[in-house]
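Novice: take this sequence and fold it.
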Amino acid sequence: MINRVCLVGRLTKDPELKYTPNGVAVANFVLAVNRPFSNQQGERDADFIQIVVWRKQAENAAQFLKKGNLAGVDGRIQTRSYENNEGRRVFVVEVVAESVQFLEPKGSNGQHGNNNQGGLSPSGNHDPFANSGGPIDIGDADLPF
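Specialist: Have a look, this model is predicted:
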């Protein structure tokens, strides 16, 4: 049997880090994942998926991920239920992350969109492929083969 999930989306709020009574770190966050098609108004809908991550990955996620950051999650779907304060049974579907990847550079603060003017990369280096549609000026001596 296979239970595998791979998601890429943006955090809807900062991760919430807690510790179990035994001192094990657990973080929760919601990942907004765009659907691959548009609705009747031509807009892209998103699914909001609850993510649970444990131990060191939980601490890292809470420390480095913030609302709006792009993240990749690899894990499995888990279902559970509990009885709420009103005595009703509540069913929960969540993804238990085995791996969380930070897909944006540190300090980007979830700013998506290309504000890269003048062909400079975020590190300040010249990017020869930015804002270009024409041929690239590379001589034979520059090629590694």
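
Novice: going forward, measure contacts and count neighbours with C-alpha atoms only.
Specialist: Will do.

Novice: spatially central residue in this structure, please.
Specialist: Ala71 (1.5 Å; CA atoms, centre = their mean).

Novice: that one is in contact with Pro15, isn't it?
Specialist: No. The pair Ala71 / Pro15 is not scored as a contact, 11.8 Å apart, by CA atoms under 8 Å.

Novice: report the distance from the helix or strand harbouring the residue nearest to the centre of the chain to the chain centre.
Specialist: Per DSSP states H and E, Ala71 falls inside strand 70-83. Relative to the centre of its chain, strand 70-83 is centred 14 Å away, using CA atoms, centre = their mean, to the nearest Å.

Novice: still on that earlier bit, who touches the residue nearest to the centre of the chain in this structure?
Specialist: 8-11, 100-104 (CA atoms under 8 Å, 6 or more residues apart in numbering).

Novice: what segments of the protein are strands?
Specialist: 5-11, 16-19, 25-38, 44-54, 70-83, 89-102 (DSSP state E).

Novice: let's see this one next, to set against the first:
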Amino acid sequence: MNQVSLVGRLAQEPEIFYSKEGKAVAKYRLAVPKMNKKEADFIQCVSFGKTAETIGNYVTKGQQIGVTGRIDTGKYTTREGQTRYYTQVIVPTFTFGAKPQTSSHSTPISEEIPF
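Specialist: Below is the predicted model:
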């Protein structure tokens, strides 16, 4: 069975484009922490259709998401004739996680609430 579940943060803004058939495609890298939590694996992910559109519209760099999908491997030949190999996760479903913190400065409650 080829199934993988990962939880991590987007390492960059998702790249959204459309196929010749008009189907949305989202490519993004997910930074998944290793057991020591000081290092991460960067996993290339791809989503299609409505999932790709949702990721493109609502997920940003640094946001945590959980993905479920399958590992896909393959190869292609560059214009220079070199063979390149790739590994990626095809993600049909995901869940939203924590959004990135926008500021490290926190305002005391007494300044936020006027009473």
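
Novice: now what about the TM-score between them?
Specialist: Once superposed, chain against chain, the TM-score is 0.85 (TM-score structural alignment, normalised by the length of the second structure); 107 aligned residues with a CA RMSD of 1.9 Å.

Novice: just to revisit the earlier point, the residue nearest to the centre of the first structure matches what in the second structure?
Specialist: Per TM-score structural alignment, the equivalent position to Ala71 of the first structure in the second structure is Ile65.

Novice: separation between its match and Gln12 of the second structure?
Specialist: As for Ile65 of the second structure, its distance to Gln12 of the second structure is 13 Å (criterion: CA to CA, to the nearest Å).

Novice: give me the common contacts of those two.
Specialist: Common contacts of Ile65 of the second structure and Gln12 (CA under 8 Å, 6+ apart): none found.

Novice: for Val26 of the first structure, give me its contacts.
Specialist: Contacts of Val26 of the first structure (CA under 8 Å, 6+ apart): 17-20, 52-55, 58-59.

Novice: excluding sequence neighbours, find me the nearest residue to it.
Specialist: Once flanking residues are discounted, Val26 of the first structure sits nearest to Trp54: 4.4 Å by CA to CA, 6 or more residues apart in numbering.

Novice: ok, the one you found touching Val24?
Specialist: Yes. In this structure, Trp54 of the first structure is within contact of Val24 by CA under 8 Å, at 7.4 Å.

Novice: which of these two has more neighbours?
Specialist: The residue with more neighbours, out of Trp54 of the first structure and Val24, is Trp54; 21 against 13, by other CA atoms under 10 Å.

Novice: that one maps to what in the second structure?
Specialist: In the second structure, Trp54 of the first structure lands on Phe48 (TM-score structural alignment).

Novice: quick check: that match touching Pro92?
Specialist: Yes. Between Phe48 of the second structure and Pro92 there is a contact under CA under 8 Å: 7.1 Å.

Novice: Glu39 of the second structure contacts Pro33, doesn't it?
Specialist: Yes. Contact criterion CA under 8 Å: Glu39 of the second structure and Pro33 qualify, at 5.9 Å.

Novice: show me which of these two is the more surrounded one.
Specialist: Neighbour totals were compared for Glu39 of the second structure and Pro33, and Pro33 leads with 16 against 11 (other CA under 10 Å).

Novice: what's the closest non-adjacent residue to the counterpart of the more buried one in the first structure?
Specialist: Using TM-score structural alignment, the partner of Pro33 of the second structure in the first structure is Asn34. Once flanking residues are discounted, Asn34 of the first structure sits nearest to Ala46: 4.1 Å by CA to CA, 6+ apart.

Novice: with Gly72 of the first structure instead?
Specialist: Per CA to CA, 6+ apart, closest to Gly72 of the first structure is Val8, 4.4 Å.

Novice: just give me the neighbour total for the aligned partner of the one you found in the second structure.
Specialist: Val8 of the first structure maps onto Val7 in the second structure when the alignment is built from TM-score structural alignment. Other residues lying near Val7 of the second structure total 18 when counted by other CA under 10 Å.
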